[in-house]
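S.K.: Sharing a model that was predicted from the sequence below.
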Amino acid sequence: MTENVLALENQLCFAVVTAARNVVALYRPVLEPLGLTHPQYLVLLALWERSPRSLGDLAGELAMEPATLSPLIKRLESQGRVTRTRRTDDERVLDIALTEQGEALRKDALQVPHQIMERVGMDSAEIMAVRDALVRFAGRAPVAAAG
């Protein structure tokens, strides 16, 4: 490996960036019938865990800047899936909450992980192993459930 240390195929960064692009492309046809983009799906996953959440909390959980997240939230709001409200005790805080439609979409989304596993030919244990290997680079601790 010493002589090929700078070979493109030996670079972790290249493998991760390529995998990230491919993951988004892999999810696209699975999420399209739900009317979701991959970033919108991630927002909903976080909200299905806990809603309402402040925009800042949601941005932190998703490792996104609030300015990047805001257009995604607005789009989900225009689709009737979330609401945005200012807190009465602190108007600087914007809370994001699921609507009934957003909550109901969770039922359809339960099939997404299974469809992804089928598309990549991996079972949940293999998916979790890949995910757990990557969390060190994402700065997050591994969790029990695959997603």
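M.R.: Sure, I can see it.
S.K.: Only C-alpha atoms from now on, for both contacts and neighbour counts.
M.R.: Fine.
S.K.: This protein: strands as residue ranges?
M.R.: Secondary structure of the chain by DSSP state E: the strands cover 53-54, 82-86, 94-98.
S.K.: ok, second structure coming up, stack it against the first:
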Amino acid sequence: MKDVTMGDDELLSLDRQICFSLNAASRAFGGVYRVALKELGLTYSQYLVMLVLWEDGELPVKRIGERLRLDSGTLSPLLKRLEAAGLVRRERGVEDERSVSVRLTDEGAELKARAARVPRSIAAATGLSVDEIDDLRERLARLTEALDSAVTRGLGG
């Protein structure tokens, strides 16, 4: 819906695009995470996989993908690299060989203690208070839900 108080040129200004603001913030986070995760030897995407496994324990690949909003084509190479690094083990299901579960190795589980400093470093880098971070996370969750819903119903619904 067009805002009647704003002209088309203003609506189409790069600085007015929420997608650009979110993308710029995401890229900035990427840089901060690269520094914060260097000591752990993890990429940001690998860190997310490890977070899910530290939180939930052994999971099917499909469930990890759902939690991280990643398709198997993106997730499989991540898991392969984590397995090569000795942090996780992938195992085919006994009853259904199409199903692959992922679990932490002892080394992967031990990495959790070293990773605990990462969220603190990231929080400090944002310059936001804990309450502001919580508020932003809640707003982003609502935004994500609204956008998912818009796609499901076809933007115009």
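M.R.: Perfect, I can see it now. Because the structure is a prediction, the values reported are computed rather than measured.
S.K.: How alike are these chains, TM-score-wise?
M.R.: Comparison of the two superposed chains (TM-score structural alignment, normalised by the length of the first structure) gives a TM-score of 0.90, and 140 aligned residues with a Cα RMSD of 1.4 Å.
S.K.: highest average neighbour count across the strands of the first structure?
M.R.: Greatest average neighbour count among the strands of the first structure goes to strand 94-98 (a mean of 21), per mean count of other Cα atoms under 10 Å.
S.K.: with the second structure superposed, average distance for it?
M.R.: In this overlay with the second structure, the average offset of strand 94-98 of the first structure from its partner residues is 0.4 Å by mean Cα distance after the TM-score superposition for the first structure.
S.K.: what's the matching range in the first structure for stretch 16-26 of the second structure?
M.R.: Mapped onto the first structure using TM-score structural alignment, stretch 16-26 of the second structure spans residues 10-20.
S.K.: Oops, could you answer that again for stretch 68-87 of the second structure instead?
M.R.: Going by TM-score structural alignment: stretch 68-87 of the second structure matches residues 62-81.
S.K.: quick one, what contacts the residue nearest to Arg84 of the first structure when sequence neighbours are not counted?
M.R.: Leaving aside its sequence neighbours, Arg84 of the first structure sits nearest to Ile96 (Cα to Cα, 6 or more residues apart in numbering; 4.8 Å). By Cα atoms under 8 Å, 6 or more residues apart in numbering, the contact set of Ile96 of the first structure is 51-55, 73, 82-85.
S.K.: could you redo the last one with a cut-off of 10 Å?
M.R.: Neighbouring residues of Ile96 of the first structure by Cα atoms under 10 Å, 6 or more residues apart in numbering: 47, 51-58, 73, 77, 82-86.
S.K.: mind listing the helices for the second structure?
M.R.: Taking DSSP state H as the test, the helices found in the second structure are 8-11, 18-37, 44-56, 61-68, 72-84, 106-115, 117-126, 130-153.
S.K.: Please name whichever of those is nearest to Glu97 of the second structure.
M.R.: helix 61-68 (12.5 Å; Cα to Cα).
S.K.: Please name every helix or strand in contact with that closest one.
M.R.: Applying 3 or more Cα pairs under 10 Å, 6 or more residues apart in numbering; DSSP states H and E, we find helix 61-68 of the second structure packed against helix 44-56, helix 72-84, strand 100-104.
S.K.: repeat that with 7 Å
M.R.: Judged by 3 or more Cα pairs under 7 Å, 6 or more residues apart in numbering; DSSP states H and E, helix 61-68 of the second structure is in contact with strand 100-104.
S.K.: In the first structure, point out the residues matching the strand it packs on.
M.R.: Counting by TM-score structural alignment, strand 100-104 of the second structure sits on residues 94-98 of the first structure.
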